[in-house]
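[1] Turn this into a model:
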Amino acid sequence: MKTFNIGELSAQSGVASHAIRFYERESLMPEPARTQSNYRRYPEDAIARLQFIIHAKQWGFTLDEIRELLMLQDANGDRAEAKRIASEQLQKIRYQIQNLSRIEAVLSKTLEKCSGEGPMEGCPIVEAIAEKG
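    Prediction:
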């Protein structure tokens, strides 16, 4: 079985070496085998695991949620738990979308009110941010 040192794994996965070490400390990556010189050696499936972590982060999952999903995957756990985690994430995303839509509407109206000229005092952009902050 082919194994990689941390630099090779970083190059293959696109994940920085310091991030790989961080994921190990956070128990997202299993402890790798070590050489007699104490160098880390990662199996090929570490690439797919790192890519899963990166994709899950892009989808907005927290490290705790990612850890839970990985533990379910490692233990061939219950799909219902994975569905629960994903459903909670979807609710959070929908809430964020609603908030961003409100912010977009206020910012759009505020930009229409701002002439873009003159001193900052009384600037509708700054005033709107101060009100909504």
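[2] can we go C-alpha only for contacts and neighbour counts from here?
    Fine.
[3] can you pull the contacts of the most centrally placed residue in the chain?
    For the chain, residue 57 is the residue whose C-alpha lies nearest the centre (CA atoms, centre = their mean; 2.3 Å). For residue 57, the contacting residues are 63, 66, by CA atoms under 8 Å, 6 or more residues apart in numbering.
[4] Following up with a second sequence; could you model it the same way so I can compare the two?
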Amino acid sequence: MTSLSIGRLARATDVKVPTIRFYEQIGLLPEPERTQSDRRLYGEADVRRLAFIKHARQLGFAVEAIRSLLALADDPDRPCAEANALAAEQLAVVETKIERLQALRHELRRMARADCDGRAGDCRVIEALGDHSLCADDHDRPATPGALGAL
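    The predicted structure follows:
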């Protein structure tokens, strides 16, 4: 087994050292073996697990969802239904964010097209920002379904 220092693990996975320590602290990564001088040592399983976590974070999964997905990965005989449900939930979150971003884009395009070249007191952008009722879209609704958080 190849032993990697935390710095080499960070370079191998393109994950910052403080992030690796954080993942250990919250239990996503197991406590690593230690040398006599108390330096952390990581193996190939740690590289794979950290790559899994990084990819899940890139896809927007929350820490608790990643914890559940790791538990499934650690027990390959369990049914995949929970992983499917977590992926479907994350897809819904992303689709809602996309809808909100599209509404924001539409409103910003509309504001920019006003192309006011007069004084700020007559500026349509300033006017629209000061009075939400002048907006064409309802872009202030929550970005995610339920109480999952804002954009």
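[5] before we move on, back to that, state the distance from the equivalent of the residue nearest to the centre of the first structure over in the second structure to residue 69 of the second structure.
    Correspondence of residue 57 of the first structure to the second structure, assessed by TM-score structural alignment: residue 57. As judged by CA to CA, to the nearest Å, residue 57 of the second structure and residue 69 of the second structure stand 12 Å apart.
[6] again with residue 16 of the second structure
    22 Å.
[7] Also residue 87 of the second structure?
    Applying CA to CA to residue 87 of the second structure and residue 69 of the second structure gives a distance of 10 Å.
[8] residue contacts, residue 38 of the first structure?
    Counted by CA under 8 Å, 6+ apart, residue 38 of the first structure has zero contacts.
[9] Check which helix or strand it maps to.
    If you go by DSSP states H and E, residue 38 of the first structure is not part of any helix or strand.
[10] Could you point out the longest strand of the first structure?
    Secondary structure of the first structure per DSSP state E: the longest strand is strand 40-43.
[11] mean deviation of that strand from the second structure?
    For strand 40-43 of the first structure, the mean deviation from the second structure after alignment is 0.7 Å (mean CA distance after the TM-score superposition for the first structure).
[12] just the helices in the first structure please.
    6-13, 17-25, 45-58, 63-74, 79-113, 124-132 (DSSP state H).
[13] Dump those helices to TSV, plus distance to residue 34 of the first structure.
    Output for the helices of the first structure, formatted as TSV (distance: least, CA to CA, whole Å):
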stretch	distance to residue 34 of the first structure
helix 6-13	11
helix 17-25	14
helix 45-58	15
helix 63-74	21
helix 79-113	32
helix 124-132	53
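[14] For residue 35 of the first structure, which of the ones you listed is the nearest?
    With CA to CA as the criterion, residue 35 of the first structure lies closest to helix 6-13 of those, at 12.2 Å.
[15] orientation of that closest one relative to helix 17-25 in degrees?
    If you take axes from the mean of the first three to the mean of the last three CA atoms, to 10 degrees, helix 6-13 of the first structure sits at 100 degrees to helix 17-25.
[16] what about helix 6-13 of the first structure, how far off from the second structure?
    For helix 6-13 of the first structure, the mean deviation from the second structure after alignment is 0.9 Å (mean CA distance after the TM-score superposition for the first structure).
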